[in-house]
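Undergrad: curious how this folds, go ahead:
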Amino acid sequence: MATSTIASTKNEISFQFEGSDDAQQERQRLLDSISKSAWAHNNESSNDFRSDFFTKPTLPMLEAVISTSLGDGDMGEDATTNSLCEYVAGLVGHDASILVMSGSMGNQVALRSALKAPPYSILADYRGHIINWESGGATALCGALIKMVVPSNGHHLTLDDVKKHAILSETYYDAPTRVISLENTLWGTVMPLSDIRAISKWARIQDPPIHMHLDGARLWEAVVAGACTLREMGECFDSIQLCFTKGLGAPIGSIVTGTSEFIKRANWARKHLGGSTRQSGVIAAPARVAIDDVFLGGKMKLAQEKARRAAALWEELGGRLQFATETNLVWLDLEKSGLTLEQYNATASKFDIKVGEPVNGRLAFHYQISDEAFVRLCEFFRAVLKPTS
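TA: Reported below is the predicted structural model:
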């Protein structure tokens, strides 16, 4: 961790503990504690390829927590939280936003807010997070039918896919499509802006218009890859969920954006799910640092470059991929590469890198992956593929 960052944090604490000898001793104890704390290094995350949420919050994030406001988030009285919500809404071009505890909560808050009176259904890619990783929340909490669609092109949903599977009739047999939920990135792949725009335009001319929701937990990655801007996504969707932990490195939190009326309903949905907080500034402050320092600071691009280099080496050594690497996720096809999961995991453990669950065969690159860990990953590739190369 940079010395200047530690010094800045020390100065912040020094100001608070000027005075008596006892106060100075307490100050020194805190300074020593910070220098040795988990905030001052990213040792545990530097070799962790399991997911891009295995990052560590940083000293600048701790500084932000120390200096944050401590208003009541549930009452809408925390200045830091309100500033973050206004800031993110502005980035995507929406009227308002609401801070939530996680990406799953963000998606469920958005869906619950968009769906008003049953019967209704949600159309989504069959691989989507809202279907496979959120404990059936959309069905349990909203009572919604989920229309799972397999993309005809094998990569992403198109307008033809949506038209084919959307339920537009409203007889008493039907659960009409009221939400189209897209995901960008999805499994690390980018949904083209042209297809998103086509689906959005069609959805909005329906009677009634179909709500467009984006699970944008990793939308930051699509933007960094040059596929779109946040504003372009905001123009296409009525609600967007953005995660502060996946790739950005904040310790907790996601945000949902939309119109002012939509966010008013989202406040109700968040309360229903127990997601309101008191001193929410301790969540909002490091999230703002994550956006400015990691996303806007260009650090995510380096992670994507490492992912592309790793994917290229895997293939050069005779390994196979499940599909092309487009952002920060590399999907190894272990079976077609002639490997068993047991071989793969056992060999990885010898190179001091963390792979495996929650998704076996997937490698996630984040900005805290060290160059040394990347070198060991490459050595691991050469070792594990040697018998089949």
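
Undergrad: okay, CA-based contacts and neighbour counts for the rest of this
TA: Fine.

Undergrad: strands of the stretch 1-150 of the chain, start to end?
TA: Using DSSP state E, counting those that start in this stretch, the strands of the stretch 1-150 of the chain run over 96-100, 121-125, 145-149.

Undergrad: dump those to TSV, plus mean neighbour count.
TA: What follows is these, written out as TSV (neighbours: other C-alpha atoms under 10 Å):
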stretch	mean neighbour count
strand 96-100	26
strand 121-125	24
strand 145-149	18
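
Undergrad: so which elements touch the helix ranked longest in the chain?
TA: The residue-count maximum for a helix in the chain (DSSP state H) belongs to helix 299-316. Helix 299-316 sits against helix 219-224, strand 329-331, helix 371-385, with contacts defined as 3 or more C-alpha pairs under 8 Å, 6 or more residues apart in numbering; DSSP states H and E.

Undergrad: beyond the first one, next helix or strand please.
TA: The one in question is helix 219-224. Remark: after helix 219-224, the chain's next helix or strand is helix 230-236, criterion DSSP states H and E.

Undergrad: with the shortest one instead?
TA: Secondary structure here is assigned by DSSP H and E; on that basis, the next helix or strand after strand 329-331 toward the C-terminus is helix 341-349.

Undergrad: by how many degrees do that following helix and helix 371-385 diverge?
TA: 140 degrees (axes from the mean of the first three to the mean of the last three C-alpha atoms, to 10 degrees).

Undergrad: flag every buried residue along helix 341-349.
TA: For helix 341-349, a neighbour-count test (16 or more other C-alpha atoms under 10 Å) marks Tyr344, Asn345, Thr347, Ala348 as buried.

Undergrad: here's the other one to compare against:
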Amino acid sequence: MTVTDTRPARWSTADLDRAVQEVDAVTALHAADCDRDARFPEEALAALRSTGLLGLMVPAEYGGAGGGLADMAAVSSRLSRTCMSVGMIFTMHCQQVAAVVRDGGPLRDRLLPRVARGELYLASVTTEASTGGHLLSSGASLTGDASTLHVDRFAPVVTGGSFADGFLLTMQAPDATSPTQVSLVYADRDQLRVTVRGGWNPMGMRATHSAPLHLAGDVPAGQVVGVHGGFRDIAVRTFAPMAHIGWAACWLGTADGALSRTVTLLRAERRSRGLDSELLLRRLSRVRQRLDTVHALINHSVSVLEKTIDSTSASVQLLINAVKLTASEMCPAAVDELVDLLGMRHGYLRDSDLALERALRDLRSAPLNYSNDRLHAADGALVLMDREVRHV
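TA: This is a model prediction of the structure:
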């Protein structure tokens, strides 16, 4: 007697490769004009929907690809080789999906099949004018009763928010006695009045269209992700690891793409350039060393998170923070080195086919995307708490 496994299967590597190639081809057609006009990459989002990549993190039983953290990092990195904004839009959506998968409760049955079908692109609403990007506190209060919650929320930065189908918002829990008692609430776009409150004209990351939004409306009380006041646990176990590894993968992909395009040009111009220059070779070596370091750190961190039982320990938190800090320093430095290597024509000019100027502008956001200064201060406290530190 043969037993047939009827469980839904996760995507194969070939399926994932085909989907990424399709999205990347669309992205390449529009990356330059999206950057020039600070325009959201609607064509790339449509491709993410149609290929099913929006459902990468959705378990197979809900119709998704059944991917994990390593898959998210790999796809984000590959998309960012062509356009870092598209990679960041994708990885931040995956972060929201992962929170629903882990802590969505009854929301899973309602939301995850829609995500898998490409119908639900999720945006993160965590920034506030008073707290900046500090995740673990909020000055905006949820009000309501046992059946309904009233949302009234301004966020100065919402990646892709003008184009999102749904939102995960952080707000003070009802009856909170401290701004650190934060809840995570899901809202469909049609449950809210979404008003753009400003423009988006940054140095880099222009295609993310992270304009300020005001969101207001009533949502059912059952649309809380996790428990009221329990967002800290979601932040530590899901949001921070997904963000730091996903962002780092995007930064690495952007720098990898810049190096690949540079090496292709150098090989094509071998006769006119002379590739035996020690200065050129040293610079290429330093670039590769930085990127290999970031790649190894991402892979190690993913491996640790996949095996660890307690992702909240000081040692694991320090490792995850190190991914963000290291990638945000080394990837911009690598591309800056390539600009020096190639000089004015190919390194500095905006209309160069190598797009190093755009990569460098995009990567300048890396130390600011949750401030490195703030993260170092948190790490200092974690070092003092880490019981694994021993005297030599």
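
Undergrad: can you pull the TM-score for these?
TA: Once the chains are overlaid, their TM-score stands at 0.24 when taken by TM-score structural alignment, normalised by the length of the first structure; 165 aligned residues with a C-alpha RMSD of 7.3 Å.

Undergrad: possible to save the strands of the stretch 1-150 of the first structure as JSON lines with distance to Ala312 of the first structure?
TA: As requested, these are arranged in JSON lines below (distance: least, C-alpha to C-alpha, whole Å):
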{"stretch": "strand 96-100", "distance to Ala312 of the first structure": "37"}
{"stretch": "strand 121-125", "distance to Ala312 of the first structure": "28"}
{"stretch": "strand 145-149", "distance to Ala312 of the first structure": "31"}
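
Undergrad: Arg29 of the first structure is nearest to which of those?
TA: Between Arg29 of the first structure and those, the shortest separation by C-alpha to C-alpha is 34.1 Å, and it involves strand 96-100.

Undergrad: counting by contacts, list what that closest one packs against.
TA: In this structure, strand 96-100 of the first structure packs against helix 79-92, strand 254-258, helix 260-272, with contacts taken as 3+ C-alpha pairs under 8 Å, 6+ apart.

Undergrad: contacts for the helix or strand encompassing His376 of the second structure?
TA: Remark: His376 of the second structure resides in helix 372-385, with elements defined by DSSP H and E. Counting by C-alpha atoms under 8 Å, 6 or more residues apart in numbering, the neighbours of helix 372-385 of the second structure from elsewhere in the structure are Ala314, Ser315, Gln317, Leu318, Asn321, Leu325, Val389.

Undergrad: return a PyMOL selection command for the buried portion of the residues you listed.
TA: Selecting the buried subset of the contacts of helix 372-385 of the second structure in PyMOL, with 16+ other C-alpha under 10 Å as the burial test, is done by:
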select buried, resi 314+315+317+318+321+325
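
Undergrad: Arg288 of the second structure: which of the contacts of helix 372-385 of the second structure is nearest?
TA: Each of these was scored against Arg288 of the second structure by C-alpha to C-alpha, and Leu325 proved nearest at 18.0 Å.

Undergrad: correct me if wrong, but the closest one is in a strand.
TA: No: if the criterion is DSSP: H, G, I helix; E, B strand; the rest coil, then Leu325 of the second structure is helix and not within a strand.

Undergrad: how far away is it from Ile245 of the second structure?
TA: 11 Å (C-alpha to C-alpha, to the nearest Å).

Undergrad: reformat the buried residues of helix 341-349 of the first structure as JSON lines; add distance to Trp268 of the first structure.
TA: As requested, the buried residues of helix 341-349 of the first structure are arranged in JSON lines below (distance: C-alpha to C-alpha, whole Å):
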{"residue": "Tyr344", "distance to Trp268 of the first structure": "46"}
{"residue": "Asn345", "distance to Trp268 of the first structure": "45"}
{"residue": "Thr347", "distance to Trp268 of the first structure": "49"}
{"residue": "Ala348", "distance to Trp268 of the first structure": "46"}
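
Undergrad: which one of those is nearest Leu141 of the first structure?
TA: The shortest distance between Leu141 of the first structure and any of the buried residues of helix 341-349 of the first structure, using C-alpha to C-alpha, involves Asn345 and amounts to 37.2 Å.

Undergrad: how close does His165 of the first structure get to Ser121 of the first structure?
TA: According to C-alpha to C-alpha, His165 of the first structure stands 11 Å off from Ser121 of the first structure.
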